[in-house]
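J.: Quick one: sequence plus predicted model below, questions after.
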Amino acid sequence: MQDMPTSPDAPVADAAIDNWVDRYAPAFSRPFLRLSRADRPIGTWLLLLPCWWGLALAILYDQSPRWFDLWIVVGCGIGAFLMRGAGCTWNDITDRNIDMQVARTRSRPIPSGQVSVEAAVAWMVIQALLAAIILFTFNKAAIGLGFLSLLLVTVYPFAKRFTWWPQVFLGLAFNWGALLVWTAHAGTLNSPAILLYAGGIAWTLFYDTIYAHQDTDDDALIGVKSTARLFGDKSPQWLRRFLMATVGLIGLAALFSALPNASVLALVIALGGPWAMGWHMAWQLRGLDINNPAKMHQLFLANRDAGIIPLVFFAAALLA
């Protein structure tokens, strides 16, 4: 094994070249921002987009936009950044010995020696407390859902040790915002939010299986489980199933959100969101090459755009 970089100027191996952290952040802050994956914003997008889906469909459902919804939009953006950072920090604390054995992750701040475990714990707590300040501006039901999500965040890093389906646990955690934000707007949890949550989980199974194919060789050597290893050469067939589940469940969420009060035009536009998202996911499948880690990383990153597509349609439906 090659020597680990310890300088704060040493980038993480799988971060984009010339990312904003490496270029602009003060040297003392870079290891902590890398610990939060601030140099790789895709995770923040994947956590944030289900929140915004939930808000858009909640407004479509009750046709009652409020000024407070603008704060929900902004608060979700800040909160997603903070909670993704806290979650990644917790993940790196629990996985520090595993990360040392994986080529793609051994340059991360803890295994490379840039950040101590004690400092990482303190950084995790700071991020979580800042996110809690935002959470406490929401209603009581949403606050309760926010605290329940901590159970999922806590368990997720350990899932790959006891199940071949750790991506399910990631999906449960990453899409919780759809439930929380729907409730923050409506004050209660309605059935379309549950369907949206389930559709988001299916989407997570899709993109995180793609992501996990980057590490299958190292994971096999150290005994880490994943759907990528479980499916192997059958991954394309499973990914098609996840695609269909994503489109079907989010489509049902849009349907039942629009039916009570929205116009026919708004219903049609809202249903166009998951339909168009499905075509983007199908495009990803056409480029799939499970033996090419660089290509799999590229396809994984493309899911930011896949998730933005239904958001655009849902927002347009609100204007119809």
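T.: Received it, and whenever you're ready, just let me know what you need.

J.: Please count neighbours and contacts with C-alpha atoms only from this point.
T.: Fine.

J.: Which strand or helix spans residue 93?
T.: Secondary structure assigned from DSSP states H and E places residue 93 in helix 68-94.

J.: now for that helix, which elements pack on it?
T.: On a contact count with 3 or more C-alpha pairs under 8 Å, 6 or more residues apart in numbering; DSSP states H and E, helix 68-94 meets helix 30-35, helix 42-62, helix 117-135, helix 140-162, helix 176-186.

J.: Kindly recompute the last result at 10 Å.
T.: In terms of contacts (3 or more C-alpha pairs under 10 Å, 6 or more residues apart in numbering; DSSP states H and E), helix 68-94 is packed against helix 30-35, helix 42-62, helix 96-99, helix 117-135, helix 140-162, helix 166-174, helix 176-186.

J.: any residues touching stretch 232-246, and which ones?
T.: Applying C-alpha atoms under 10 Å, 6 or more residues apart in numbering, the contact partners of stretch 232-246 are 195-207, 209-210, 213, 216, 226-229, 231, 248, 251-252, 274-275, 277-282, 284-286, 288-291.

J.: re the thing from before, let me have the helices and strands packed on helix 68-94 in TSV, extended by mean neighbour count.
T.: Formatted as TSV, the helices and strands packed on helix 68-94 follow (neighbours: other C-alpha atoms under 10 Å):
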stretch	mean neighbour count
helix 30-35	24
helix 42-62	25
helix 96-99	17
helix 117-135	17
helix 140-162	17
helix 166-174	23
helix 176-186	27
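
J.: Alongside the first one, take a look at this:
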Amino acid sequence: MTKTSSDIKNDHLIIHLSPAWTRPYLRLARLDRPIGTWLLLFPCWWSMMLATTAPGYQLGSSFAPAYYLVLFAIGALAMRGAGCTINDMADRDYDKKVARTATRPLASGELSMKQATAFLIFQLSIGLLVLIQFNSFSMILAASAIILVICYPFMKRITYWPQAWLGLTFNWGALVGWAAVRGELSLPALLLYIGGIAWTLGYDTIYAHQDKEDDALIGVKSTALRLGRHTQSWLIVFYSLCTICFATAGWVMGLIWPFWIGIGVMSLHFIWQITTVKIDNAHDCLSKFKSNRIIGWIFLAGIFMAANVK
């Protein structure tokens, strides 16, 4: 193992206040590290809100925005946890060889595979309860994402671009959010999905630089290893594509000036990430990765304000 810190934070408030027997499960679901839940949730919220903004579009009487926002939040929390559980079940032998992940509940033996399987079923059941609140089309669409979730842990073994597969997975909510409101898919949702994939390629490449030395030693692939010193140039490509797709989605929907202010501020944040990231500094990579929560809020605020400012 190389000398990188464990990603388990035993002093986190959620862990500290929880009963001892629940703590391994909470860490398995990454409830002590909510950034992944936010990154999964934002595409759902963006798409849902964008779907309500078309001039003259009449929302169904059953649509309650606040209720849908909460449903997506619960669903993102459950499915992110399920995804992490599947990932750790598949990667437990690899995780033992990496200092940052060696103390994860399955890698360390704190939980058994049988316990993890039972917990996975519990999380998927919560996801199912959320799913049945939506229309039939969005239910089928959302359920199909489980294939992406199951396959993701194995991508790092066969391709240097597992971050692209993560993008396909994490941004599926951009399709589901739109479908939950409208019962169909159209161009703006697809643009959000493509832009979200590019966004994920950017932020998860930064994240992957934390583990590049360990990954190279144990034979796991990533865009951090593939792009290496050219990472910042590729971040320009990823984040530019993201911005173009998001902006085009807003243009197609005819959104007004607050949306474009949001796009501008988001672009400045991307520029800051690209120009200041230190790819050989694990702490800085983690900080830049987490800062993408700000991107989520900026873009959501732009959509919301454009829909509500007269």
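T.: Cool, the structure landed. It should be emphasised that the depicted structure is a prediction, and the values quoted were computed from it without experimental measurement.

J.: Give me the TM-score for these two chains.
T.: With the length set by TM-score structural alignment, normalised by the length of the second structure, the two chains reach a TM-score of 0.95; 304 aligned residues with a C-alpha RMSD of 1.5 Å.

J.: Generate a PyMOL selection restricted to the buried entries among the contacts of stretch 232-246 of the first structure.
T.: Selection command for PyMOL covering only the buried members of the contacts of stretch 232-246 of the first structure, criterion 16 or more other C-alpha atoms under 10 Å:
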select buried, resi 195+196+197+198+199+200+201+202+203+204+205+206+207+209+210+213+216+226+227+228+229+248+251+252+274+275+277+278+280+281+282+284+285+288+289+290
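
J.: Helices - which of the contacts of stretch 232-246 of the first structure land there?
T.: 195-207, 209-210, 216, 227-229, 231, 248, 251-252, 274-275, 277-282, 284-286 (DSSP state H).

J.: rewinding a little: of the helices and strands packed on helix 68-94 of the first structure, which is nearest residue 82 of the first structure?
T.: For residue 82 of the first structure, the closest of those is helix 117-135, at 5.4 Å, according to C-alpha to C-alpha.

J.: what does the closest one correspond to over in the second structure?
T.: The aligned range for helix 117-135 of the first structure in the second structure is 113-131, by TM-score structural alignment.

J.: and if you look at stretch 294-314 of the first structure?
T.: Going by TM-score structural alignment: stretch 294-314 of the first structure matches residues 283-303.

J.: Relative to the whole chain's centre, how far out is that stretch?
T.: Offset of stretch 283-303 of the second structure from its chain centre (C-alpha atoms, centre = their mean, to the nearest Å): 11 Å.

J.: before we move on, the earlier item: could you dump the helices and strands packed on helix 68-94 of the first structure into JSON lines and include distance to residue 111 of the first structure?
T.: Listed next are those as JSON lines, based on distance: least, C-alpha to C-alpha, whole Å:
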{"stretch": "helix 30-35", "distance to residue 111 of the first structure": "11"}
{"stretch": "helix 42-62", "distance to residue 111 of the first structure": "21"}
{"stretch": "helix 96-99", "distance to residue 111 of the first structure": "6"}
{"stretch": "helix 117-135", "distance to residue 111 of the first structure": "10"}
{"stretch": "helix 140-162", "distance to residue 111 of the first structure": "16"}
{"stretch": "helix 166-174", "distance to residue 111 of the first structure": "22"}
{"stretch": "helix 176-186", "distance to residue 111 of the first structure": "30"}
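
J.: For residue 2 of the first structure, which of the ones you listed is the nearest?
T.: The nearest among those, by C-alpha to C-alpha, is helix 96-99 at 13.7 Å.

J.: okay, that closest one sits on what stretch of the second structure?
T.: Under TM-score structural alignment, the match for helix 96-99 of the first structure is residues 92-95.

J.: Once aligned, what mean separation remains between the matching stretch and the first structure?
T.: Following the fit onto the first structure, the mean deviation recorded for stretch 92-95 of the second structure is 0.5 Å by mean C-alpha distance after the TM-score superposition for the first structure.

J.: hang on, isn't residue 86 of the second structure packed against residue 153?
T.: Yes - assessed by C-alpha atoms under 10 Å, residue 86 of the second structure is found in contact with residue 153 at 7.7 Å.

J.: Could you pull up the residues touching the residue nearest to residue 80 of the second structure when sequence neighbours are not counted?
T.: Of all residues not flanking residue 80 of the second structure in the chain, residue 37 sits nearest, at 5.8 Å (C-alpha to C-alpha, 6 or more residues apart in numbering). Applying C-alpha under 10 Å, 6+ apart to residue 37 of the second structure gives the contacts 30-31, 73-81, 170, 293.

J.: Per the alignment, residue 221 of the first structure pairs with which residue of the second structure?
T.: Using TM-score structural alignment, residue 221 of the first structure sits opposite residue 217 in the second structure.

J.: Now name the helix or strand holding that match.
T.: helix 212-218.

J.: Run a quick neighbour tally on the nearest residue to residue 286 of the second structure once chain neighbours are set aside.
T.: Using C-alpha to C-alpha, 6+ apart and skipping residues adjacent in sequence, the residue nearest residue 286 of the second structure is residue 207, 5.9 Å away. Other residues lying near residue 207 of the second structure total 24 when counted by other C-alpha atoms under 10 Å.

J.: Quick one: map residue 207 of the second structure onto the first structure.
T.: Match for residue 207 of the second structure (TM-score structural alignment): residue 211.

J.: give me every residue that touches its match.
T.: Residue 211 of the first structure neighbours (C-alpha under 10 Å, 6+ apart): 205, 228, 290, 293, 295, 296, 297, 298, 299, 300, 301.

J.: Most neighbours among the contacts of residue 37 of the second structure, which one is it?
T.: Busiest of these [other C-alpha under 10 Å] is residue 170, holding 28 neighbours.

J.: With residue 183 of the first structure as the reference, measure out to the equivalent of it over in the first structure.
T.: Correspondence of residue 170 of the second structure to the first structure, assessed by TM-score structural alignment: residue 174. Taking C-alpha to C-alpha, to the nearest Å as the measure, residue 174 of the first structure falls 16 Å from residue 183 of the first structure.

J.: Now do the same for residue 41 of the second structure: its match in the first structure.
T.: In the first structure, residue 41 of the second structure lands on residue 48 (TM-score structural alignment).

J.: And for the aligned partner of residue 20 of the first structure in the second structure, the neighbour number?
T.: Residue pairing (TM-score structural alignment): residue 20 of the first structure is matched to residue 13 of the second structure. Residue 13 of the second structure: 10 surrounding residues under other C-alpha under 10 Å.

J.: leaving aside the residues next to it on the chain, what's closest to residue 13 of the second structure?
T.: residue 32 (7.8 Å).

J.: Aligned to residue 68 of the second structure, what sits in the first structure?
T.: Using TM-score structural alignment, residue 68 of the second structure lines up with residue 72 in the first structure.

J.: I am finished for the moment; much appreciated.
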